[in-house]
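Trainee: Need the 3D shape of this:
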Amino acid sequence: MPRLPRLATALAVTAAFTVLAAGTAVSAGDPTVSDPRVVAHFDFAAGQTPENIALEPDGSADLTFAYAHQVARVDKDGTTEVLATLPDVANPQTPNIGAAVTTGIARAHDGTLYVAYATGTAAENGIWRIPPGGTPELMAHLPADGLPNGIALDEECGTIYVADSVRGVVWRVPVGEDAHTVWASGAALEPTVEIPFGANGLKLHNGAVWVSNTGQGTLLRIPIGPGPDHAAGPVETRATGLTMDDFAFTGHGDTVLAALVLEDKLELVRPDGSHKTVLTQADGLRNPTSVAVHAKKVYVPSAAYFAPPNTTPDPNLLLARISKNKD
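Mentor: All right, here's what the predicted structure looks like:
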């Protein structure tokens, strides 16, 4: 059984200092989330703590199991198959964690998976490529003193964007090249003393890179500029008071579903920044880490890092319905 993750310990200790200021506005156009049910349970003792999610065209979910450093696929009936295991690291030194963990995942149209592997070691830390049915291979090294977390793939531009939770930057990685540059940086992306995890979840949406900052409790939008360099525009704060891990958009507009990892909640965040709770621990959430939306369904993986005393941790995948989006 892996030791209690240092990530979970750090967040649990600092949670008492964080207050979530939920918005009170109500919108008749809000999509509704209903009929939640847990479709798969995972083995906490084996490190099967689901951290991030990408969806297959048939609705199957590809998950990163953080502490097992695996990628697994969960089909629509809950059957789980391990697709790949990243190599063991002899002496991982991941900042804030101290263990090797698989974090973000993105899927290309041809089925290739790209996975962030945070190890704190020069040889393994970075973005790994997993071809369909193939063996994982390191595509691009990233600095060992960072923590690559959420990622998003822009296939048209051949770019992967990577949120670094320790360095507080967004990396730009060319697909197929062992190279990286800082695409965005600044105080808005940095961690805090209380919660030492800054830029975390990351999505591409409507001409911008959107990033959650766990430590600062914010949702950020960074416009992608024109031209061949696609430079980052000014960072915009779109919501506050949300100690979220990752998030997903409900449709073409800017409404978001956010996984509040400390609060065992799924929060609906409106374009004006107001927000409300739509799922809770009572529905099966146990430290939700990410969200995906597909074909009127919501997928929420829970890592169950902070199990109550005398209970068995229950990492799982929850599925719910979402109404037609009005945004």
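Trainee: Could you use CA atoms for every contact and neighbour count after this?
Mentor: OK.
Trainee: Surely residue 277 touches residue 260?
Mentor: No - using Cα atoms under 8 Å as the test, residue 277 is too far from residue 260 to be in contact (9.7 Å).
Trainee: neighbour count winner among these two?
Mentor: Regarding residue 277 and residue 260, a neighbour count based on other Cα atoms under 10 Å identifies residue 260 as having more, with 27 against 16.
Trainee: which one is that one nearest to, not counting chain neighbours?
Mentor: Nearest residue to residue 260, sequence neighbours excluded (Cα to Cα, 6 or more residues apart in numbering): residue 244, at 4.3 Å.
Trainee: Also this sequence, please, to line up against the first:
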Amino acid sequence: MSHATRRRMAVIAAAVACTAAAACGSTDDTAQPAPAAQSVRIATAYELPGDRAYPEGIAADPRSGDVYVGSYSTGAVYRATPGTKRAEVFLPESADGRKTANGLKVDQAGRLWVTDSTAGVTVYDTATRAALARFDVPGAGARFVNDLAITPDGTAYLTDSVRGVVYRVTTGQLAEAAAHGGKAELTTQFDLNAVLAPHAADGFTLNGIVADASGRYLLVVDMGAGELFRISLAPNAADAVRKVELRGGNLVHGDGLDLRDNTLWVVQNTDNALARWTVTDDGAGATLDKRVTDEALGLPTTSAHSGDQNLVVSSQFDKGGPMGPGTPKPFTIVAVEGI
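Mentor: As a prediction, this is how the structure comes out:
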């Protein structure tokens, strides 16, 4: 592994392993209560090729049933098609200069968005695999472009875990970039630093992000403090960012989010946990319904629904990856039933 790769993977280790209150703003890292456990089944859904995949992000295309998975360690993107058990390489390592593949989403037009934590986001045509446009974080300094959500009108919102901001890319900006060389800069739409819990200057905060189906608001998790924020998308909203009232637990180590109607699934990475919450109609509150902790989740980083399957990314970052020595098992995406 090259020195540059080791440095990039050390960054993700800090992101998923921040547990100390002083470093990450968390005040309670103890086990949280959860409703009585019910039967949960975890089984392999897809195998990933290679012995250094260390997957991080996942996206499902509802039109085709295809599932895309990104490799944090190499930047490759894999695709699994319906009826198969093994994913194949869709975009090779370092495609279009990307160093990582973190958050992934497929938009309503069938375009695949792939974040590179070190730079920004690239948008691909899934039919041709061609890069349509790339949006980079402006200026120098630390950044960690982590996850993204796409609203019903096609606007993309992306979290930066180091800068504590949410970027925005509109459909108009995408069309403009695609028509003029394919390169543009990300613009900050929401700065959450004023409401985030105290944390180290280089600590990781914002991580997973989702949009509600009506396009009224976004939900974004602060992985260090275990808090959830609601961001209003109404024009000129007076109280655009507000903390969501959490009942029955917290979201410490919260990573990827998956929202369906009023049900929110949250992956809590170093806890090897997947939690299901019920969100109020206005997005102002959430109640923990069920939380499963199981080593079989393999240090999960995010989840996505493909049809009725709840697919979870088993990163194995702690098995010879950015979080510790060892030898990983074959890399997989697992399906979780019963939560």
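Trainee: one step back: for the residue nearest to residue 260 of the first structure, what are its contacts?
Mentor: By Cα atoms under 8 Å, 6 or more residues apart in numbering, the residues touching residue 244 of the first structure are 212-214, 217-218, 258-262.
Trainee: so where do the strands sit in the stretch 1-150 of the first structure?
Mentor: 33-41, 50-55, 61-65, 70-74, 80-85, 101-107, 113-118, 126-130, 137-141, 148-154 (DSSP state E, counting those that start in this stretch).
Trainee: what about stretch 285-300 of the second structure, how long is it end to end?
Mentor: The straight-line separation of the ends of stretch 285-300 of the second structure (Cα to Cα, to the nearest Å) is 25 Å.
Trainee: Could you pick out the longest helix of the second structure?
Mentor: In the second structure, assigned by DSSP state H, the helix with the most residues is helix 3-17.
Trainee: Could you check the angle that helix makes with strand 145-150?
Mentor: Using axes from the mean of the first three to the mean of the last three Cα atoms, to 10 degrees, the inter-axis angle of helix 3-17 of the second structure relative to strand 145-150 is 60 degrees.
Trainee: any chance of the strands of the stretch 1-150 of the first structure in a markdown table, with mean neighbour count and distance to residue 222 of the first structure too?
Mentor: Converted to a markdown table, the strands of the stretch 1-150 of the first structure look like this (neighbours: other Cα atoms under 10 Å; distance: least, Cα to Cα, whole Å):
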| stretch | mean neighbour count | distance to residue 222 of the first structure |
| --- | --- | --- |
| strand 33-41 | 17 | 28 |
| strand 50-55 | 27 | 21 |
| strand 61-65 | 28 | 26 |
| strand 70-74 | 22 | 29 |
| strand 80-85 | 16 | 33 |
| strand 101-107 | 28 | 19 |
| strand 113-118 | 28 | 21 |
| strand 126-130 | 24 | 22 |
| strand 137-141 | 19 | 23 |
| strand 148-154 | 26 | 14 |
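Trainee: thought residue 85 of the second structure was touching residue 47?
Mentor: Yes - taking Cα under 8 Å as the definition, residue 85 of the second structure is a contact partner of residue 47 at 6.2 Å.
Trainee: circling back to that earlier point, what are the contacting residues of the helix or strand just after the longest helix of the second structure?
Mentor: Going down the chain from helix 3-17 of the second structure, the next helix or strand is helix 21-24, by DSSP states H and E. Under the contact criterion Cα under 8 Å, 6+ apart, helix 21-24 of the second structure has outside partners 18, 27-28, 198-200, 203-205, 224-225.
Trainee: same check, this time on stretch 138-148 of the second structure
Mentor: Under Cα under 8 Å, 6+ apart, the answer for stretch 138-148 of the second structure is 102-105, 115-121, 137, 156-163, 185-187, 207-210, 256.
Trainee: Let's see the distance spanning that stretch from one end to the other.
Mentor: Note: stretch 138-148 of the second structure ends 17 Å apart using Cα to Cα.
Trainee: about what we covered before: give the equivalent position in the second structure for the residue nearest to residue 260 of the first structure.
Mentor: Under the alignment (TM-score structural alignment), residue 244 of the first structure pairs with residue 254 in the second structure.
Trainee: try residue 260 of the first structure
Mentor: Residue 260 of the first structure maps onto residue 268 in the second structure, by TM-score structural alignment.
Trainee: so who does the closest residue to residue 218 of the first structure other than its chain neighbours touch?
Mentor: Among residues not flanking residue 218 of the first structure along the chain, residue 240 sits closest, at 4.4 Å (Cα to Cα, 6+ apart). Residue 240 of the first structure makes contact with 21, 216-219, 273, according to Cα under 8 Å, 6+ apart.
Trainee: For residue 240 of the first structure, give its distance to residue 299 of the first structure.
Mentor: 23 Å.
Trainee: now swap in residue 13 of the first structure and tell me
Mentor: Residue 13 of the first structure sits 28 Å away from residue 299 of the first structure, going by Cα to Cα.
Trainee: Between these two, tell me which one has more neighbours.
Mentor: The neighbour comparison of residue 13 of the first structure against residue 299 (other Cα under 10 Å) goes to residue 299, with 25 against 11.
Trainee: that older thread, of the contacts of residue 244 of the first structure, which ones are shared with the second structure?
Mentor: Mapping those onto the second structure (both residues aligned by TM-score structural alignment, their matches' Cα atoms under 8 Å) leaves 212-214, 217, 258-261 still in contact.
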